[in-house]
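Asks: Below is the structure, and that's it, no one-letter string:
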């Protein structure tokens, strides 16, 4: 780590190592407009505290499931309505995924609690499958 005045400045390799990223990831983010490191001698990228913060924000957003395009839109817009729109889309997607995961968990818990040797013989399981294919469970019996 090198110091330039009061600001700590790091090269791309140091930043990549610090965040556990490949250098090509940082270059890609820069090409997408997510990062804008300063340039020093020999056109080398130099990352300061603001860049560190931006990288941490990008990583948090990626962990929350945002695409890089969504992250760029939220970071670059000055319009709070645009930002809220991106957040609402992600919220709706997560709500749907959570509902599907809860349904899957319910099915697994039902199968684990079933006394049948083969859980596919369980009436609750058969009803869930019949519902999925739009069939009356009584028709199969």
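Replies: Noted; the coordinates are in hand. Predicted model, so just to flag it, every value in this text is computed and none were measured.

Asks: contacts and neighbour counts: CA atoms only from here.
Replies: Will do.

Asks: tell me, how many neighbours does residue 23 end up with?
Replies: Applying other C-alpha atoms under 10 Å, we find 14 residues neighbouring residue 23.

Asks: Hmm, residue 11 and it touching each other?
Replies: No - between residue 23 and residue 11 there is no contact under C-alpha atoms under 8 Å: 10.1 Å.

Asks: Next one for the comparison:
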């Protein structure tokens, strides 16, 4: 860990820079219970190796589509809490994947349509759920 402090810790600016974040993001994450940095004698936040890992976990969770509340529950809850959060998140992810598949099917159908107005194509209408009959 590259340190900006003599004792191997990082200040808020150095930690934020390391992850390409604005310092206010780290302060917000602290306010919602995701980070608990130590303080130096002047009251400034100092982040150790564990905090660096926690920031990486938060960022990875956000990339996975998890809310900050879910990330906090995963990081601070016991095994039963984690499983409950993970089950809920897995179900939401399954729903997003299904929606993405439906969207991809619509786009691929539209790509295959050579009509001037693709809404007149019976295959396209079938994909969007319109069962109205019409010429193709």
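Replies: The structure has been received and is ready for your questions. Keep in mind that what you see is a predicted model, and the values were worked out from it rather than measured.

Asks: Just the TM-score for the two chains, thanks.
Replies: Laid over one another, the chains give 0.89 as their TM-score (TM-score structural alignment, normalised by the length of the second structure), with 132 aligned residues with a C-alpha RMSD of 1.6 Å.

Asks: what residues are shared contacts of residue 23 and residue 11 of the first structure?
Replies: With contacts taken as C-alpha atoms under 8 Å, 6 or more residues apart in numbering, not a single residue reaches both residue 23 of the first structure and residue 11.

Asks: post-alignment, the longest helix that the first structure contains versus the second structure, mean distance?
Replies: For the first structure, the helix reaching the highest residue count under DSSP state H is reported as helix 80-113. By mean C-alpha distance after the TM-score superposition for the first structure, the fitted helix 80-113 of the first structure averages 1.1 Å away from its aligned residues in the second structure.

Asks: Pull the residues that contact the following helix or strand past that helix.
Replies: Scanning forward in sequence from helix 80-113 of the first structure by DSSP states H and E, the next helix or strand is helix 123-133. With contact meaning C-alpha under 8 Å, 6+ apart, helix 123-133 of the first structure is reached by 107, 110-111, 119-120, 136-137.

Asks: The residue nearest to the spatial centre of the second structure: what secondary structure?
Replies: With distances taken as C-alpha atoms, centre = their mean, residue 62 lies nearest the centre of the second structure, 2.5 Å away. Assigned by DSSP: H, G, I helix; E, B strand; the rest coil, the conformation of residue 62 of the second structure is helix.

Asks: I'd like the distance between it and residue 33 of the second structure.
Replies: Noted for residue 62 of the second structure: a distance of 15 Å to residue 33 of the second structure, by C-alpha to C-alpha, to the nearest Å.

Asks: what about the residue nearest to residue 62 of the first structure when sequence neighbours are not counted, neighbour count?
Replies: Spatial nearest neighbour of residue 62 of the first structure, chain neighbours left out: residue 68 (7.4 Å); criterion: C-alpha to C-alpha, 6 or more residues apart in numbering. Residue 68 of the first structure: 17 surrounding residues under other C-alpha under 10 Å.
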